[in-house]
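Chemist: from the sequence below, what's the structure:
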Amino acid sequence: MKLYIKNMVCSRCKMVVKSELEKAGMQPVTVDLGEVEVKEHPAPEQLKQLESSLNELGFELIDDQKSRLIEQIKTIIIEQVHHIDTQSPLKLSALLTSKLYYDYSHLSNLFSAVEGSTIEKYYIAQRIEKVKELLVYNELNLSEIAFQLGYSSVAHLSSQFKQVTGMTPSAFKALQGSKRRNLEDI
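Modeler: Okay, here's the model as predicted:
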């Protein structure tokens, strides 16, 4: 049986959720970002215990189809931006369509209606957070960051960065990352 969990955005989140599943007496088969498969269908009291402990840790069990689809969209974007070293050759719309088996216009309309923002804005926000992270680590120059994140040019990256943050990448770098946010807060 699959369970969907909101705010599961990193490897540590996966470890915490796996631990909570085991405490609730469930046997996780797989634990991925935003999605868990358990061996057997959990009893109602197990689900209630799991939901309570997850809520205390900032996670949330998702039980309706629309919310699950939104969480899957976010998970795919987070994986693409933060956990995969090379950008997909597919456009974001084609990537989401191929992984979720829904028409992109349906996904886009649903995301906008539920989140109050577009998929593209969410994707841009994630990319900018990754740029901030890479700037703070100071291992790559702006050209290398632009290439790694699939920007067409340094100018495009800089323009988008300034539009989202209100400052240039070099001004941000001078602040040494004081404007970074947790992924789950985006």
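Chemist: drop to CA atoms for contacts and neighbour counts, all remaining ones
Modeler: Fine.
Chemist: pull out the buried positions in stretch 65-76.
Modeler: 67-76 (16 or more other C-alpha atoms under 10 Å).
Chemist: Glu129: which of those is nearest?
Modeler: Of all the buried residues of stretch 65-76, Glu129 sits closest to Lys74, with 14.2 Å by C-alpha to C-alpha.
Chemist: host element of the closest one?
Modeler: helix 65-78 (DSSP states H and E).
Chemist: closest to Thr86 out of the buried residues of stretch 65-76?
Modeler: Nearest member of the buried residues of stretch 65-76 to Thr86, counting by C-alpha to C-alpha, is Ile76, at 14.0 Å.
Chemist: please report the distance of that closest one from His82.
Modeler: Distance, Ile76 to His82, by C-alpha to C-alpha, to the nearest Å: 10 Å.
Chemist: cool, Arg12 as well?
Modeler: Taken as C-alpha to C-alpha, the span from Arg12 to His82 is 14 Å.
Chemist: let's see this one next to it:
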Amino acid sequence: MMVKSELEKFGLHPDAVRLGEAEISRDLSAEEKHDLDARFRELGFELLDDRKTRLIESVKTCILESIHYSEEPLKITFSEYLSEKFNQDYSTLSKLFSEVQGMTIEQYVITQKIEKVKELLVYDELSLSEIALQLNYSSVSHLSKQFKKVTGLTPTHFKQVKEIKRIPLDKL
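Modeler: Predicted structure coming up:
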């Protein structure tokens, strides 16, 4: 809503605004881009106009939506899902993602999954088995090993130490 409101203040009426992107049907002048970029940076956003960067942001948004906002776990791997979604070979997407982000898609997915596990552990509504199932882990053991590798704690220990703060999604 904030992005849409700011665009409208600039006299721009976006065709669509979704998590991570806004579509505007006309080209912007260099001055408009500069002014928008300055305003969005004040608000903690970044204006992306590069095709590669937009693609990577779309990949990240797709991963975020799948892990954090989807009710159903994926029935296929992330590599298959992203290849189908973006109609591109996964190795091409992966190479571009690593080049732009400085980490692999797999590392990004793991980071997001671990943050979701932390969130679910803090809420304390699901068992570890249910969390593993919801996030499409092959087993509780796999989830626990990955969690410990990333956080240095077992899920059980993390649950006991509630004062450990989660990393906000926009800081990952």
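Chemist: and the TM-score between them?
Modeler: The TM-score (TM-score structural alignment, normalised by the length of structure 2) is 0.93; 172 aligned residues with a C-alpha RMSD of 1.5 Å.
Chemist: re the thing from before, so the next helix or strand along the chain from the helix holding Lys74 of structure 1 corresponds to what in structure 2?
Modeler: Later in the chain than helix 65-78 of structure 1, the nearest helix or strand by DSSP H and E is helix 92-100. Under TM-score structural alignment, the match for helix 92-100 of structure 1 in structure 2 covers residues 78-86.
Chemist: repeat for stretch 110-130 of structure 1
Modeler: The aligned range for stretch 110-130 of structure 1 is 96-116, by TM-score structural alignment.
Chemist: residue nearest the centroid of structure 2?
Modeler: Nearest to the mean C-alpha position of structure 2, by C-alpha atoms, centre = their mean, lies Leu64 at 3.2 Å.
Chemist: buried sites along the match of stretch 110-130 of structure 1?
Modeler: Buried, per 16+ other C-alpha under 10 Å, within stretch 96-116 of structure 2: 96-98, 104-105, 108-109, 111-116.
Chemist: quick one: contacts of that stretch?
Modeler: 52-53, 56, 63-64, 67-68, 94-95, 135, 146-147, 150, 166-167, 169, 172 (C-alpha atoms under 8 Å, 6 or more residues apart in numbering).
Chemist: one more time with 6 Å, if that's ok
Modeler: Outside stretch 96-116 of structure 2, the residues that touch it by C-alpha atoms under 6 Å, 6 or more residues apart in numbering are Ile56.
Chemist: how long is it end to end?
Modeler: Taking C-alpha to C-alpha as the criterion, the two ends of stretch 96-116 of structure 2 lie 25 Å apart.
Chemist: distance from it to the middle of the chain?
Modeler: How far stretch 96-116 of structure 2 lies from its chain's middle: 9 Å, per C-alpha atoms, centre = their mean, to the nearest Å.
Chemist: please apply the same query to stretch 157-168 of structure 1.
Modeler: 21 Å.
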